[in-house]
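**Q** For reference, the sequence and a predicted model appear below.
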Amino acid sequence: MTTPPTRERLIRAMGNALQHKGLHGVGLSEILADADTPKGGLYHHFPGGKTELAVAAIEQQVADLCALLDKLLPGADPVAALELWIARAQQGLAASGFQRGCPLATVALESSAQDVAIRQALADGFAAIRARLALAFEASGRIANAAGLAALIVAAYEGALLQARVAGSVAPMELVGAALFPLLRTQLQGPPDDQATD
């Protein structure tokens, strides 16, 4: 098995750190040790240091999540795809001992107005995820406010994941899913045909 390139190892190490400890909870020495990379390797690939690396890790996490949604959503029942997405998130959280949260939410909660590049990467990431969901709903042809519904799902997902992490239980995510998915199915079914033609 070949060793991943230095840049890839650094991004993976930072992504792992963001999910477990957040941006300010991990030092460069820990990231470099996890990536098995000397300090010079970091600044060769990321002259902006920790901030530039964090942006790259956020972008990679978003790309991975969007790739998963692209795999699950097209041609499928959107609600079934979302159920699978949430189930996978629950499994991942439980497998990490409730230590591995969403890197976007973790970093967003601790970012400040001075973290301009990081906040922009987070905003772009959330927008990309919402756009993927909205496209799936629009494809159903029965959702009047696909963008709003996508925003609601992302908010519910992030809030439930945060609650599950601190509770050490997937129960909050299960509660949200049990309430949200039937509502989504009702939305996707649309009005009865006789109302639709009024």
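**A** Received it, and whenever you're ready, just let me know what you need. Residues are numbered from 1 along each chain as shown.
**Q** switch to C-alpha atoms for all contacts and neighbour counts from now on
**A** Noted.
**Q** Could you report the neighbour count for the residue nearest to residue 147 when sequence neighbours are not counted?
**A** The shortest distance from residue 147 to any non-neighbouring residue, by Cα to Cα, 6 or more residues apart in numbering, is to residue 134 (5.1 Å). Number of residues near residue 134 (other Cα atoms under 10 Å) recorded here: 19.
**Q** next, the one to line up against it:
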Amino acid sequence: MISRHRSVGRPSRTSLDALQDAALTLGLDSFTLAAVAKEVGVAEATVYNYVHSRDELYRGACDRLSAGVDLTPDPATDTGSWMDYMDAVSARVVPLAATHPGFTEYLFYGPFGPETRHIYSTMVAEVMRRRPELDANAAYFVTSRTFMSSVTTASFPHLQDAGTWLRHSVMLGMEQQIDAGKPAR
């Protein structure tokens, strides 16, 4: 994201963080730049001092959501398996996706910002640490499919149990293939 800072003149009346917060408050799937400007109390033209487009603000707000995802194992349920780790992290993303319609689409299609790339690289590294026979490509496949199966149903509260079932089914199937010496390539 490009952020322009003026070195002279009046102090800034907003910030990129405030604009992203407004986009999150208004709804990732429906905000407009005019509505964001109104929400933070600035002219719409001021928004363009911080972002070039709605899409840029959307991606930035989604990346900020990603930054808040806890990537640590859950000590209460972690047995050291990659499935326990991915289950814990994936389950933390579901409420974000459910609360912020539009976040799921970002996670599916990107393009990803640095915080979201950090999530994926951290999860891949942790899966590889827990299943050393997996190379980076196989670990990415295992990670991304598990993660995406979690958020697939997040926008539908009545299907959240189905999302957990889907995630567990996907992981069990992949684990059986890995155990059989057939990791994804």
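**A** Okay, I see it. Every value quoted in this text rests on a predicted model; they were computed, and no experiment measured them.
**Q** Report the separation between the aligned residue in the second structure for the residue nearest to residue 147 of the first structure and residue 34 of the second structure.
**A** If you follow residue 134 of the first structure across to the second structure using TM-score structural alignment, you land on residue 124. Plainly put, residue 124 of the second structure is 39 Å away from residue 34 of the second structure if you go by Cα to Cα, to the nearest Å.
**Q** How about residue 100 of the second structure?
**A** Using Cα to Cα, residue 100 of the second structure is found at 19 Å from residue 34 of the second structure.
**Q** quick one, which of the two is more surrounded?
**A** Ranked by neighbour count (other Cα under 10 Å), residue 100 of the second structure and residue 34 place residue 100 first, with 20 against 14.
**Q** So what does the more buried one match up with in the first structure?
**A** Using TM-score structural alignment, residue 100 of the second structure lines up with residue 100 in the first structure.
**Q** Looks like its match contacts residue 91 (just checking).
**A** No - under the criterion of Cα atoms under 8 Å, residue 100 of the first structure makes no contact with residue 91, lying 10.8 Å away.
**Q** What separation is there between the match of residue 134 of the first structure and residue 57 of the second structure?
**A** Going from residue 124 of the second structure to residue 57 of the second structure by Cα to Cα gives 27 Å.
**Q** again, but for residue 177 of the second structure
**A** To residue 57 of the second structure, residue 177 of the second structure is 40 Å away according to Cα to Cα.
**Q** Give me the more crowded residue out of those two.
**A** For residue 177 of the second structure versus residue 57, the count of surrounding residues by other Cα under 10 Å is larger for residue 57: 26 against 13.
**Q** What's the match for the more buried one in the first structure?
**A** In the first structure, residue 57 of the second structure lands on residue 53 (TM-score structural alignment).
**Q** Now its match: which helix or strand?
**A** Element membership of residue 53 of the first structure, judged by DSSP states H and E, is helix 49-72.
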